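*Asks:* Predicted model follows, preceded by the sequence.
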Amino acid sequence: MNSTPNTSALQGYPRADGRKGIRNIVAVAYLVECAHHVAREIVAQFRPSFDDFAADAREEEPPVHLIGFPGCYPNSYAEQMLERICTHPNVGAVLFVSLGCESMNKHYLADAVRASGRPAAVLTIQEKGGTRSTIQNGLDWVRDARATLAAQEKVPMALDELIVGTICGGSDGTSGITANPAVGRAFDAFIGAGAACIFEETGELVGCEFHMKRRAARPELGDAIVECVQKAARYYTTMGHGSFSVGNADGGLTTQEEKSLGAYSKSGASPIVGIIKPGDVPPTGGLYLLDVVPDGEPRFGFPNISDNAEIGELIACGCHVILFTTGRGSVVGSAISPVIKVCANPATYRNLSGDMDVDAGRILEGRATLDEVGREIVDVTVAVAAGAASKSESLGHQEFILTYKTFEPVGPACLPSGARRVTVAA
């Protein structure tokens, strides 16, 4: 895979911080579970019918997506995640929906969004007369925001401005020999063109830390990678479980190490240039490891309670699009950034073809090579970045989940020389 991806049709929405988005979404963000219903009802008025989704997910007007945080007491991780996601390049405007007595700093978030050059507003249910009145106020604001965004013009976008993330879910015995290494080939092509690529799931890389250390761009980064994975191993040991499900075993995986090797193959063969944590945006192109396991003493049951929690963290790091590999089959998508499904198992693809974008199981049946599927993944990703709908988008999937965690900033060894930890919003 040495050819350069064709990006002649790639355009993006320019943002004040210099980044460009491949979508122009109005995000409606609830700031506590008590405001979830009102926010959901606002978004529901702008969701196309299923028939509209089935026909074409590319709307004439900017789409409206629902995101939010259910907790009432404060958490700096959750606040940072919302700030990063609400100033993500795929987001054009944000409406925050507050009950009024939660701890999330709504005015800080709204100010951060406005400072990024985007329209933003806060609706507080306790001050707006309750459910009906707040929904009506929200509908009016979103209509105005959509009209404003619809007038925004795209500009040319280069491949080295793209950030691509990857995750695996519903893995089976085929994942590590078809879809995952094919995504690795695609990653190498994107990185060769100057893009930033992010892989994660440190809890599913146990046993691979010294392989990654040998690929580290700097010796001190290699040491940090080993500590990052060992932290994940300690976390799971304390909690008494590993990242290995009954479904993985039913699908033919036999050990945590076997699953780790399959997950590791998504990273390709490029040098690893840095480690980042949720909410950190890659400061340069190249391959980055996202550390998703909380710092400090274990205080939470699972580092991520679902695949969508990890997708949200990848989006908070600026990922324009997510490559999701699956062997058993997963139908989830995401709010904010499109999800592209790469199916590892040919039987699963035949059963769930309406949800899958790429049939990597062709490799297993001798109908394609790893390089050919890798090239297809690149082509599909560029097409989605240029405006085509992924399968999950066309079906209306907009899953989102955000929970409690705690992280310390990355150390100087974790970033390329001369780079700094990027903070996007003011």
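*Replies:* Structure received. Small disclaimer: the values here were computed from a predicted structure and weren't measured.

*Asks:* contacts, neighbours, all on C-alpha from now
*Replies:* OK.

*Asks:* Show me how far the helix or strand harbouring Ala54 is from its chain's centre.
*Replies:* Counting by DSSP states H and E, the element that carries Ala54 is helix 50-55. Taking C-alpha atoms, centre = their mean, to the nearest Å, the mean C-alpha location of helix 50-55 is offset from the chain mean by 24 Å.

*Asks:* Can you identify the element that follows it toward the C-terminus?
*Replies:* On the C-terminal side of helix 50-55, the nearest following helix or strand under DSSP H and E is strand 64-68.

*Asks:* A further structure is provided below for comparison with the first:
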Amino acid sequence: MQWQGFLRKDDKLGIRNRVLVIYTVECSAFVAREITRLSASLDVECIGFAGCTDNEYAVRLLISLIRHPNIGGVLVVGLGCEYIQPEWLANIAAEAGKENAWLFIQQEGGTAATIKRGTVLVKDMLAELQQTRRASMQLADLVIGAECGGSDYTSGLAGNVVVGRFFDNLVEAGGTAIFEEIVEAIGLLNLLKERALNPEVEAKLVYTYQKALAYCKSVRQYSVSPGNFAGGLSTIEEKSMGAFIKSGTKAIKGVLKVAEKPPEAGLWLLDSTPDPHWMQFGITNPNDSEGLIDLISAGCHLVFLVTGRGSVVGSAVAPCLKITGNSDTYQKLIDDMDFNAGKVLTGECTLAESAAELSKMVAAVAAGSLTKSEELGHKEYFIPYKYQEKTLTLPPKCKL
């Protein structure tokens, strides 16, 4: 399976060719969204950070999205007095070889003037992106992330299982797979340890697990909801088993932090939990949209959202492909769901056949076919205040 991707000036390959409009504070969000809306193009997307004060975590995440291979142009819109400076972000885009511009609403003369100028700038960027060079891509070039949401009993029997088999195939093909939600591995420490590539990775997995468990205890909340119970899940361990199986069976090569890129191909765990001493500063994954944007910040070309009970969200920057293991959910939400893994449970196909079918859909999406969320205009994201180190460094005397 091969297709034509978009070759960036930094030699990275993308599967979309989009302009990203970024607001650097909530005060400039309306203007940024209006610029995006008036551009009237599926290839223009808006994201941003609402906070006025500094948050290194959020800044790193924004930078990672600017550098994302699916992005060809960046317009940064600020008010004029916030911490995050639009010109600085635009310069980072320039260094990555992206089309770029920035605006301060206070300097442009207010809402209407900034929207007018911003719309022209975006139109010019879209015209420039038509000249983007194309290059051949295949599965080995892809980075794909997986997230769960609205799980039910079918998630651990079909939806996540098919994704796990696909991830195995992707890794065998030379590609990169990233799974998330360490707080949905509670009760599975031994399974995590067994999957570690080497003792060093094992130590990192143990530390990350213990940190997540301490976090859940500190906020007195685990990653399980009334909807999960209504969907047939009985315990957090049962939900954890279903969530973990989406990682497949390959060795875990390491632990990534949000906005950190995998140093090589293979299977990786993404940790989005706040780091110690700041546990209360930013709840980890308050919604599925944060988990998706975290995966995208790690460089995912596209992301899976596996749901048993159903979900309608999409994602910005990278396409979101929604998978369910529940055939009833697939039929009920046919306009929102992309892939029915529930056929494995009904006997219509085998696990291997379902994973092969998913591979074909992934290739089609990578080649330009729109996911259901893209067709509907769903481009959700969520960037909170949070504290997290850039990369995982084990503290002294960390024991297995």
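*Replies:* Thanks, I have it. Worth saying up front: this structure is predicted, and the values here are computed from it rather than measured.

*Asks:* Now do the helix holding Ala54 of the first structure: which elements does it pack against?
*Replies:* helix 391-394 (3 or more C-alpha pairs under 8 Å, 6 or more residues apart in numbering; DSSP states H and E).

*Asks:* Output the residue interval of the second structure matched by the helix it packs on.
*Replies:* Using TM-score structural alignment, the residues of the second structure aligned to helix 391-394 of the first structure are 372-375.

*Asks:* By how much does the matching stretch deviate from the first structure on average?
*Replies:* Aligned to the first structure and superposed, stretch 372-375 of the second structure gives a mean residue distance of 1.1 Å (mean C-alpha distance after the TM-score superposition for the first structure).

*Asks:* which outside residues touch the longest helix seen in the second structure?
*Replies:* Ranked by residue count under DSSP state H, the longest helix found in the second structure is helix 199-219. Helix 199-219 of the second structure has contacts (C-alpha atoms under 8 Å, 6 or more residues apart in numbering) with 182-183, 185-186, 189, 192-193, 196, 222, 252-255, 271, 273-276, 279-280, 392, 394, 398-400.

*Asks:* Can you list the buried residues in it?
*Replies:* Using 16 or more other C-alpha atoms under 10 Å as the test for burial, helix 199-219 of the second structure gives 201-213, 215-216.

*Asks:* so that helix aligns onto which residues of the first structure?
*Replies:* Helix 199-219 of the second structure maps onto residues 219-239 of the first structure, going by TM-score structural alignment.

*Asks:* Check which residues of the match of helix 391-394 of the first structure are buried.
*Replies:* Lys372, Ser373, Glu374.

*Asks:* Would you reformat those as TSV and include distance to Val317 of the second structure?
*Replies:* Listed next are these as TSV, based on distance: C-alpha to C-alpha, whole Å:
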residue	distance to Val317 of the second structure
Lys372	15
Ser373	12
Glu374	11
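
*Asks:* closest to Arg8 of the second structure among those residues?
*Replies:* Glu374 (22.4 Å; C-alpha to C-alpha).

*Asks:* Hmm, Val312 and that closest one touching each other?
*Replies:* No - if you go by C-alpha atoms under 8 Å, Glu374 of the second structure and Val312 don't touch, sitting 10.9 Å apart.

*Asks:* and Lys253 of the second structure, that's in a helix?
*Replies:* No - going by DSSP: H, G, I helix; E, B strand; the rest coil, the assignment for Lys253 of the second structure is strand, not a helix.

*Asks:* That one matches what in the first structure?
*Replies:* Using TM-score structural alignment, Lys253 of the second structure sits opposite Val273 in the first structure.

*Asks:* do the same with Leu267 of the second structure
*Replies:* Using TM-score structural alignment, the equivalent of Leu267 of the second structure in the first structure is Leu287.

*Asks:* what does Ala177 of the second structure give?
*Replies:* Using TM-score structural alignment, the partner of Ala177 of the second structure in the first structure is Cys197.

*Asks:* thought that match was touching Val164?
*Replies:* Yes - between Cys197 of the first structure and Val164 there is a contact under C-alpha under 8 Å: 4.8 Å.

*Asks:* mean per-residue distance, the match of helix 199-219 of the second structure to the second structure?
*Replies:* Stretch 219-239 of the first structure sits 0.9 Å off on average (mean C-alpha distance after the TM-score superposition for the first structure).

*Asks:* re earlier: for the helix holding Ala54 of the first structure, buried residues please.
*Replies:* If you call a residue buried by 16+ other C-alpha under 10 Å, then helix 50-55 of the first structure has these buried ones: Phe53.

*Asks:* And the contacts of it?
*Replies:* Contacts for helix 50-55 of the first structure (C-alpha under 8 Å, 6+ apart): Glu393, Ser394, Leu395, Gly396.

*Asks:* Could you check how many residues crowd around the match of Leu267 of the second structure?
*Replies:* 29 (other C-alpha atoms under 10 Å).

*Asks:* and the helix or strand containing it, what does it pack onto?
*Replies:* According to DSSP H and E, Leu287 of the first structure maps onto strand 286-290. Contact here means 3+ C-alpha pairs under 8 Å, 6+ apart; on that basis strand 286-290 of the first structure packs against strand 196-199, strand 272-276.

*Asks:* From the contact counts, what lies against the shortest one?
*Replies:* Put plainly, it is strand 196-199 of the first structure. Packed against strand 196-199 of the first structure by the contact rule (3+ C-alpha pairs under 8 Å, 6+ apart) you find strand 163-168, helix 179-192, strand 286-290.
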